[in-house]
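Undergrad: Sharing a model that was predicted from the sequence below.
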Amino acid sequence: MACYARWVYHGRPAGGPPAPGATAPKPRAPRPRVIPDRCRHGHALDATNLRFDGNGVRYCRACRYVIEKTYNERQFTYRHDGHDVIPTRDGRRYCRTCNRGEQDVDAVVVERVVSGDRPARVSAAELEAAVVQLRLHQYPYSLIADRAGCSVRHAWWICDRVGITSTREVGA
């Protein structure tokens, strides 16, 4: 059947289809590939580290982890460029700007907090802006805490983080 199909494919030459056995046999399947002991970066390719993707291509889990970690670091740096990023205890990075919502500070909410009429929802960045504004007017921490609706310690902590805790720094 294969010979006849080949004969038809080649335009049915006048010599007719080839005689059985006259054509070259089909190539045999390639020999199975030997999986190396180590990947190109030196990681052992054992049962815990060797994986195959959906197309049957093998890969090293350790190398894939390094590639994904590098990619995620690049994305984090791109996304949080110019933000207030601090390291956490376990070594990861944490963006305080995004988690406080500094890019979405509503001036009306800050003015309401400063006047003592605190709305039900105030973001951390808005609270911080109100506390700093009250401290710059040289209000004591007890009055700041009452107007902002937070503890005295929290008001002091916000001012300390910004760097305006003493009256000399405020009045300068």
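TA: Cool, got the structure. Numbers count the residues shown, from 1 in each chain.
Undergrad: From now on I want contacts and neighbour counts done on CA atoms only, so please keep to that.
TA: Will do.
Undergrad: got the residue ranges for the helices in the chain?
TA: Counting by DSSP state H, one finds helices in the chain at the ranges 2-9, 61-79, 96-100, 107-115, 124-136, 141-148, 152-162, 167-171.
Undergrad: which helices and strands does the third one pack with?
TA: Using 3 or more C-alpha pairs under 8 Å, 6 or more residues apart in numbering; DSSP states H and E as the contact test, the elements touching helix 96-100 are strand 85-87.
Undergrad: residues making contact with the strand it packs on?
TA: 93-97 (C-alpha atoms under 8 Å, 6 or more residues apart in numbering).
Undergrad: ok so, going back, looking at the helices of the chain, which is buried most?
TA: helix 124-136 (a mean of 22; mean count of other C-alpha atoms under 10 Å).
Undergrad: tell me the angle it makes with helix 107-115.
TA: 50 degrees (axes from the mean of the first three to the mean of the last three C-alpha atoms, to 10 degrees).
Undergrad: list the helices and strands helix 124-136 packs on?
TA: Packed against helix 124-136 by the contact rule (3+ C-alpha pairs under 8 Å, 6+ apart) you find helix 107-115, helix 141-148, helix 152-162, helix 167-171.
Undergrad: Included below, for side-by-side comparison, is a second structure:
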Amino acid sequence: MDQQKPVVEEVPIGTHFDYPADQPVTTYEQERRELLAEYTRFARGCGRLLKSYLIRPAGSTDQLVVELFDATHAQLVVTCATLQRGGAGRAGVWYAMGTLADLARFLPSPTRNILVLPAEPDRDLDGLCAIRSILPVWPGTDGFTSHPESEPPL
């Protein structure tokens, strides 16, 4: 079987989103994009090199979007504008976790998966993230924060 490589194209940050371009932007999607923009400002303020990519997996017509990759720390960043897992056809934490798992396959290792949430997760959600090796972060008083035991720090 022929082993083709995916096509990975760097694109300007904020020009492509993991949301159908032909659909009206929902309130949830607008909140998620605002959270992404806020985290982007925070990471740039910390001097990080940020990138965004379009990925076309080998043998597929799909186009995957990496909205934010912190090249300084090899961190894949996905935002979720809710602390709910999902349901009723809504995107939620489960969708964001699946997005992290899917996109991480195409990025250089070692990659740390960062899930940006609108607020601090409860113990149950924090535990779910921990067993999936995902670092949850959320807005704090001085930018974004995570639990103190998280290594390496943001």
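TA: Perfect, thanks for sending it. Computed from a prediction, not measured in an experiment: that's the story for all the values here.
Undergrad: Could you tell me the TM-score of the two chains?
TA: Remark: TM-score between the superposed chains equals 0.24 [TM-score structural alignment, normalised by the length of structure 2]; 76 aligned residues with a C-alpha RMSD of 6.0 Å.
Undergrad: returning to what we had before: adding distance to Leu50 of structure 1, write the helices of structure 1 out as CSV.
TA: Output for the helices of structure 1, formatted as CSV (distance: least, C-alpha to C-alpha, whole Å):
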stretch, distance to Leu50 of structure 1
helix 2-9, 40
helix 61-79, 6
helix 96-100, 38
helix 107-115, 55
helix 124-136, 46
helix 141-148, 57
helix 152-162, 48
helix 167-171, 60
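Undergrad: residue contacts, the nearest residue to Ala148 of structure 1 once chain neighbours are set aside?
TA: Closest residue to Ala148 of structure 1 apart from its sequence neighbours, by C-alpha to C-alpha, 6 or more residues apart in numbering: Val113 at 5.5 Å. Contact analysis of Val113 of structure 1 by C-alpha under 8 Å, 6+ apart lists 119, 127, 130, 147-148.
Undergrad: ok, these vs Phe52 of structure 1, which is closest?
TA: Phe52 of structure 1 lies nearest to Leu127 out of the contacts of Val113 of structure 1, by C-alpha to C-alpha, at 51.3 Å.
Undergrad: Pull up the distance across stretch 127-145 of structure 2, start to finish.
TA: This stretch, stretch 127-145 of structure 2, spans 17 Å end to end (C-alpha to C-alpha, to the nearest Å).
Undergrad: Beyond the top helix by length along structure 2, next helix or strand please.
TA: The longest helix of structure 2 (DSSP H) is helix 27-45. Going down the chain from helix 27-45 of structure 2, the next helix or strand is strand 50-56, by DSSP states H and E.
Undergrad: Quick one: list the elements packing against that next one.
TA: In terms of contacts (3+ C-alpha pairs under 8 Å, 6+ apart), strand 50-56 of structure 2 is packed against strand 7-11, helix 27-45, strand 64-70.
Undergrad: Now do the buried residues in the longest one.
TA: Burial within helix 27-45 of structure 2, assessed by neighbour count using 16 or more other C-alpha atoms under 10 Å, is assigned to 29, 31-33, 35-37, 39-40, 42-43.
Undergrad: Can I get these in CSV including distance to Gly140 of structure 2?
TA: Listed next are the buried residues of helix 27-45 of structure 2 as CSV, based on distance: C-alpha to C-alpha, whole Å:
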residue, distance to Gly140 of structure 2
Glu29, 21
Glu31, 17
Arg32, 17
Arg33, 18
Leu35, 12
Leu36, 15
Ala37, 15
Tyr39, 11
Thr40, 14
Phe42, 11
Ala43, 13
